[in-house]
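**Q** I would like to see how this sequence folds:
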Amino acid sequence: MRDVLGANEMADDHCKGGMSSHSGLPLDISVAFPQATPASIFPPSSSDYYQFDDLLSPEERSIRKKVRDVMEKEVAPIMAEYWEKAEFPFHVVPKLATLSIAGGTIKGYGCPGLSITGSAIATAEIARVDASFSTFFLVHSSLAMLTIALCGSEAQKQKYLPSLAKLQSIACWALTEPDYGSDASALKTTATKVSGGWVINGQKRWIGNSTFADILVVFARNTSTNQINGFILKKGTPGLRVTKIENKIGLRIVQNGDIIMEKVFVPDEDRLPEVNSFQDTNKVLAVSRVMVAWQPIGLAMGVFDLCHRYLKERKQFGAPLAAFQLNQEKLVRMLGNVQAMFLVGWRLCKLYESGKMTAGHASLGKAWISLRARETVSLGRELLGGNGILGDFLVAKAFCDLEPIYTFEGTYDINSMVTAREITGIASFKPAAAGRLSRL
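**A** Next up is the predicted model:
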């Protein structure tokens, strides 16, 4: 009974804005800072200033609402806690499964067969609340599942895709290596043909979902042909070891891992038959780069929504922050960025749907959108002042989460060079000095 009374007294102290001197517990943010609503109660959407919702089909608008509702209800209340702990909230996965969006554009095998615009809108709505969850989906759906759908055998599709679509099993996609990030085509992991299958040796790094993935889509160099091949590995296979990468400052909910493969045997039935060179991975990367471009769009939407509410709630000098001219200008600049980012992303989807999208189109979209998102989030950080460094108000978390997004699926510079190669006809990936040294 005394414990209950003590708890009630502490709760009463909190309600009065005080705190028991002996408790040692932090105040709830709504008590510690009553002037603004934290992101655990997510702000209403206010970023569609040019009414781009009119550009979407009824199905795409329905997807947007469905994803938004689940993310705001299930993820917003817990995201700051799990971001701080750098842990993944597995208990939310069944709720995400009810959205039926895993597999995106894949038709059949229990996948939703969405338009690429519908899949992009779903990605943005996830990222609007939490960028880590959008990365989880991107890796699982737009990389691993899509690779099996585009490059796998019919037997592989029937075996793996239905459970992946229901999130009953989770997948990761392993291309990047410790020595090869931007220069991914030079990977060193090897696949050697043996009786009945292949033996994989090598390392992968920065692989999202890998610490808990049931299925690992891995790329390795065929020791006979020297070409890149793809394989499906199972969790727990002898010789396969995955360790979590610690101490990240961004996308902390995402579980990135280092993968070590020592004489890992993969049966012939788990080699992806349509991955016979690095160029074959571009079938997947073309779609995933579109999806990655929609991550910063969604992230910027969420930051604008939070800042829009915050500035109207927070008062200084006897007036809401929204009343000051400098703040209004920054807020409008953020809004303009979101309109432009959305329009570029939408056009990218339409180019893909019409079969006109090129690698340069996709790379420019990802590079430019992530650059504009960086500016948008930085402005939001300024607008929130001291609270701009607190995860409770979204902007600090989004500020950090955007940094790895700015880098992965091609850094800003690499994507710029892909587009530049397309418009000039000149590839500039290897510096001239390196070329001369290689001839010495």
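
**Q** CA only for contacts and neighbour counts going forward, please
**A** Will do.

**Q** burial count for the residue lying closest to residue 321 once chain neighbours are set aside?
**A** Spatially, and ignoring its direct neighbours in sequence, residue 321 is nearest to residue 311 (4.8 Å; C-alpha to C-alpha, 6 or more residues apart in numbering). Using other C-alpha atoms under 10 Å, residue 311 has 20 other residues around it.

**Q** can I take it that residue 176 is in a helix?
**A** No - under DSSP: H, G, I helix; E, B strand; the rest coil, residue 176 sits outside any helix and is assigned coil.

**Q** what's the distance between it and residue 201?
**A** Taking C-alpha to C-alpha, to the nearest Å as the measure, residue 176 falls 14 Å from residue 201.

**Q** who's more crowded, those two?
**A** Neighbour totals were compared for residue 176 and residue 201, and residue 176 leads with 24 against 20 (other C-alpha under 10 Å).

**Q** one more sequence to fold, the one below, so I can look at both together:
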Amino acid sequence: MISLTVQYTRTSKGLKESTTHLSPERRRKRASVQDRLSTVNPVDLPLPDADLMGMIDLLPAAERLRYAAVREFLQRRIRPESIGYWNREEFPFDLLAELAEHGLGELQLDGSSQLFKGLMYFEVARADVSLSALVGIHNELIVGMIDRLGSEAQRERWLPGLRNFRELGAFALTEPDHGSDIAGGLETTAELLDGEWVINGAKRWIGSGTIADFALVWARDVADQQIKGFIVETDRPGYQASKIEHKMGLRIMQNAHIVLDNVRIPEANLLPEATNFAAANELLRDSRAWVGWQAAGIQFGAFDIGRDYALARIQFGRPLAKFQLIQLSLSEILGNATSSLALMLQFARMQEEGSAQMPQAAMVKATTTRLSRESVAKGRALLGGNGVTSDYEMAKLFGDAEILYSYEGTYEINSLIVGRAVTGVGAFV
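**A** All right, here's what the predicted structure looks like:
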């Protein structure tokens, strides 16, 4: 049996490989992979953006220029910074202003095409999946819901701060005992008493729930049993949020367990166009598909990391990239990634036409996240022992891909939605 004898020392940025126990010659060889990785310049590589099929060329010229600028910022600024935050499970408040400067807080409001919006989610995920969750939920479920389902007063109050990340919202739907069956099983209640809504219940896995300025809470009106959407400011008495810790992925995202204990909000905090669950379904359809952009992005991220490592790592006197099986792995990762991106490009076209429905959203979400698991597993294997530490990034992606597979509708539930659409027979229970 071959034992793994790599030793590590802890630094301010996490774990770093220790070589003090090695001879000078072995120390030079062991340290060289990190040194060589720092000298790999993606711009000097063939197809630096790995867009083998030229899919980014589908963007109009103006959006293509903006896309290139945002991609450069994300790779230069966000990708290297994210590892430390991910390791510490901390939220990068100091990066929000820069994300806003590049328009990532107002993608639902600035007239961007569906394709451009999707490619923004894709590129953020390529740099860091946790922040892509923030950007996607912020745009699709928070800004999108207030803009489309809110009152004029609600739009005036919240959209200016949201579009530049000065304020954050949380989307509070999932409950401790209800996930896939939330539409029928939702237990949180809302009761109108003396001109105020009184909210009681609990929510779980709520992104940004501990740091948001308000939560969009879905609760069942006790009067008519309809599920409705409410703006609940997080500083109101009775709102309690605790961080869910020790996650294996999306560690930057501050997921919360929320307790709502007789939280009183003004009657006007009801979103006027969110008076039944059907109002949420269209937004949930688009947010489900948005995870497909994340899944495509994480696969291109795995390819980026794997290619850089294969060129920098020397084994048997030559770079890993010169071994046939390594090139096979890179080709398979890129094939999965490109297939996933192509699927999302078609879905964006259907969104523009108004023909996208839940079965299509379910299929792209299920398929791309299934492929992402395969791609990051191949990437982790490509890095060998170094693939199990987040210092080399791939382990971070490995954990994040597992979250994509299950959140915003599990793989199994989405597959059953597709199955029902193509057979006409439901098989959920």
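
**Q** can you calculate the TM-score here?
**A** Here the TM-score for the pair of chains, by TM-score structural alignment, normalised by the length of the second structure, is 0.89; 401 aligned residues with a C-alpha RMSD of 2.0 Å.

**Q** buried residues in whichever strand or helix holds residue 345 of the second structure?
**A** Using DSSP states H and E, residue 345 of the second structure sits in helix 324-353. For helix 324-353 of the second structure, a neighbour-count test (16 or more other C-alpha atoms under 10 Å) marks 326-327, 329-330, 332-341, 343-345, 347-348, 351 as buried.

**Q** count of residues packed around the closest residue to residue 186 of the second structure other than its chain neighbours?
**A** Leaving aside its sequence neighbours, residue 186 of the second structure sits nearest to residue 178 (C-alpha to C-alpha, 6+ apart; 6.5 Å). Here the number of neighbours of residue 178 of the second structure (other C-alpha under 10 Å) works out to 16.

**Q** again with the one 10 residues further on
**A** By the criterion of other C-alpha under 10 Å, residue 188 of the second structure has 22 neighbours.

**Q** Three-state assignment for the closest residue to it other than its chain neighbours, please.
**A** Once flanking residues are discounted, residue 188 of the second structure sits nearest to residue 201: 4.2 Å by C-alpha to C-alpha, 6+ apart. Three-state assignment for residue 201 of the second structure (three-state DSSP): strand.

**Q** repeat that for residue 16 of the second structure.
**A** strand.

**Q** count the residues that sit near it.
**A** Neighbours of residue 16 of the second structure (other C-alpha under 10 Å): 17.

**Q** do residue 61 of the second structure as well
**A** With other C-alpha under 10 Å as criterion, residue 61 of the second structure counts 10.

**Q** how close does the aligned residue in the first structure for it sit to residue 118 of the first structure?
**A** Here residue 61 of the second structure is matched to residue 58 in the first structure, going by TM-score structural alignment. According to C-alpha to C-alpha, residue 58 of the first structure and residue 118 of the first structure sit 10 Å apart.

**Q** before we move on, which element is residue 372 of the first structure in?
**A** helix 359-383.

**Q** that helix vs the second structure, mean deviation?
**A** Taken over the aligned residues, the distance from helix 359-383 of the first structure to the second structure averages 0.6 Å (mean C-alpha distance after the TM-score superposition for the first structure).

**Q** what comes up buried for that helix?
**A** Neighbour count says helix 359-383 of the first structure has 359-381, 383 buried, by 16+ other C-alpha under 10 Å.

**Q** kindly report the same for stretch 180-191 of the first structure.
**A** 181, 182, 185, 187, 188, 189, 190, 191.

**Q** again, but for stretch 409-417 of the first structure
**A** Neighbour count says stretch 409-417 of the first structure has 409, 410, 411, 412, 414, 415, 416, 417 buried, by 16+ other C-alpha under 10 Å.

**Q** in the stretch 151-300 of the first structure, which spans are helices?
**A** 154-165, 282-313 (DSSP state H, counting those that start in this stretch).

**Q** who wins for proximity to residue 17 of the first structure among the ones you listed?
**A** helix 282-313 (18.3 Å; C-alpha to C-alpha).

**Q** roughly how far apart are the nearest residue to residue 152 of the first structure once chain neighbours are set aside and residue 158 of the first structure?
**A** In this structure, residue 152 of the first structure finds its nearest non-sequential neighbour in residue 272, 4.8 Å apart by C-alpha to C-alpha, 6+ apart. If you measure residue 272 of the first structure against residue 158 of the first structure using C-alpha to C-alpha, the figure is 13 Å.

**Q** let me know the secondary structure of the residue nearest the centre of the second structure.
**A** The centroid of the second structure falls nearest to residue 133 when counting by C-alpha atoms, centre = their mean (3.0 Å). With three-state DSSP as the basis, the three-state label of residue 133 of the second structure is helix.

**Q** and it? What does it align with in the first structure?
**A** In the first structure, residue 133 of the second structure lands on residue 135 (TM-score structural alignment).

**Q** contacts for stretch 16-26 of the second structure?
**A** 6, 7, 8, 9, 10, 27, 30, 31, 391 (C-alpha atoms under 8 Å, 6 or more residues apart in numbering).

**Q** look up how far residue 230 of the first structure lies from the residue opposite residue 152 of the second structure in the first structure once aligned.
**A** Counting by TM-score structural alignment, residue 152 of the second structure corresponds to residue 154 in the first structure. Per C-alpha to C-alpha, residue 154 of the first structure is found 15 Å from residue 230 of the first structure.
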